[in-house]
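> sequence-free structure coming up:
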């Protein structure tokens, strides 16, 4: 009778452990999904500003068609990107194209004085800060989740129930190196 009660208590403890561990993994996976959604919101906001920026620049620098087309093309790729790796590469391309667009604005004093252009540029800069924070939050959530599914004993529950590691939102290889300053 005592042995049967001990087995029952052990079975209940095991069941409680499995349920608690599974629910914890689900919460962490949800945090990763939420963090990715926050990045997506910020990137969509950025993507929505770009057509207005391009239209504003067109009025002043219509003959700079190559730069404007590069921004539009990079935006299109960024909107279509899927997953952290592809999204990071597309956003890197878009950032470079926007950098060229802002550099172009220096050649047009009237464009720099345009209030609409200044407001769009300021909103994009603020958006970059929100995107950076969202990326950091996402990577922190991925780290917590990946650690949870790879550590004992939760890795057993994760393996049995189909939890797989998630991907970090990482900058492409050339962005990770030291910054080069040339004069």
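Sure, I can see it. Quick caveat: nothing in here was measured; it's all calculated off a predicted structure.

> going forward, measure contacts and count neighbours with C-alpha atoms only.
Fine.

> What is the subsequent helix or strand relative to the helix with the most length in the chain?
Using DSSP state H to define each element, the chain has its longest helix at helix 2-60. Counting by DSSP states H and E, the element after helix 2-60 in chain order, helix or strand, is helix 65-80.

> A further structure is provided below for comparison with the first:
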């Protein structure tokens, strides 16, 4: 009787520590995702903060199409208005954030295209410096997005293995996380035509 009781208590203690270990590992992985998401938002914010400086420099150096400038400003406002709760990083919300950032990026590309048509803008040192900052920021965004996807992969791989998925499903904060995904059509190389 006493022996069976000790075996039962030992099994219960073992199961308790085993579940606690899995829970704590899920917490660590989940916190890594939140931390990396903050880095992603940080580099996107850096880009958004650079745009007003770029626009002021370009505007001060040349008089160009106001419509494009307004689109850049509108896209920046939309891109910076989207906030995602780090406790709910599902695929739909990641896609919404990513779409706003892609629209912002398209506006930047239009602005840079216009600048190509205004040689006096390109010749200013400030513009070159800000343009280099934007390129560096785009690289940082790519790096941080990749790191975020790596963290999501670690979390999702760990949580979805049996029997860990059973424990993870008991807690809403351990739901599967969403990834950044490439935009449709990015597998096709862009066509650059300088003849026009």
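The structure has been received and is ready for your questions. None of these values were measured; they are calculated from a predicted model.

> TM between them?
Overlay of the two chains. TM-score (TM-score structural alignment, normalised by the length of the first structure): 0.94; 182 aligned residues with a Cα RMSD of 1.4 Å.

> thinking again about what came up before, quick one: the longest helix of the first structure to the second structure mean distance?
Helix 2-60 of the first structure, aligned to the second structure and superposed, deviates on average by 0.7 Å (mean Cα distance after the TM-score superposition for the first structure).

> any idea of the angle that helix forms with helix 65-80?
160 degrees (axes from the mean of the first three to the mean of the last three Cα atoms, to 10 degrees).

> Return the list of helices and strands in contact with helix 2-60 of the first structure.
helix 65-80, helix 109-113, helix 115-150, helix 154-161 (3 or more Cα pairs under 8 Å, 6 or more residues apart in numbering; DSSP states H and E).

> Kindly reformat the ones you listed as CSV and extend each row with distance to residue 11 of the first structure.
Listed next are those as CSV, based on distance: least, Cα to Cα, whole Å:
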stretch, distance to residue 11 of the first structure
helix 65-80, 49
helix 109-113, 71
helix 115-150, 23
helix 154-161, 16
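
> Distance to residue 172 of the first structure and mean neighbour count added to those, as TSV?
Below are those laid out as TSV (distance: least, Cα to Cα, whole Å; neighbours: other Cα atoms under 10 Å):
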stretch	distance to residue 172 of the first structure	mean neighbour count
helix 65-80	14	18
helix 109-113	31	14
helix 115-150	14	17
helix 154-161	30	16
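
> Out of the ones you listed, which gets nearest to residue 96 of the first structure?
Of all these, helix 65-80 sits nearest to residue 96 of the first structure, with 8.6 Å by Cα to Cα.

> Need the residues that contact the next helix or strand after the closest one.
The helix or strand immediately downstream of helix 65-80 of the first structure is helix 83-105, counting by DSSP H and E. Contacts of helix 83-105 of the first structure with the rest of the structure, by Cα atoms under 8 Å, 6 or more residues apart in numbering, involve 57, 67-68, 70-71, 74-75, 77-78, 81, 111-112, 167-172.

> same question, stretch 143-155 of the first structure
21-22, 25, 28-29, 32, 158-159, 163-166.

> Please report the distance of residue 53 of the second structure from residue 130 of the second structure.
Noted for residue 53 of the second structure: a distance of 8 Å to residue 130 of the second structure, by Cα to Cα, to the nearest Å.

> how about the aligned partner of residue 135 of the first structure in the second structure, what does it touch?
By TM-score structural alignment, residue 135 of the first structure lines up with residue 145 in the second structure. For residue 145 of the second structure, the contacting residues are 40, 180, by Cα under 8 Å, 6+ apart.

> circling back: by how many degrees do the longest helix of the first structure and helix 83-105 diverge?
Using the same axes, to 10 degrees: helix 2-60 of the first structure against helix 83-105 is 20 degrees.

> any idea of the angle helix 2-60 of the first structure forms with helix 154-161?
80 degrees.

> Just give me the match in the first structure for residue 49 of the second structure.
Per TM-score structural alignment, residue 49 of the second structure is aligned with residue 48.

> do residue 105 of the second structure as well
Per TM-score structural alignment, residue 105 of the second structure is aligned with residue 95.

> what about that match, how many neighbours?
16 (other Cα atoms under 10 Å).

> Could you check how far it is from residue 175 of the first structure?
12 Å.

> Residue 164 of the first structure too?
Distance from residue 164 of the first structure to residue 175 of the first structure, by Cα to Cα: 27 Å.

> Compare the two (neighbour count), which wins?
Comparing residue 164 of the first structure with residue 175 by other Cα under 10 Å, the one with more neighbours is residue 164, at 14 against 10.
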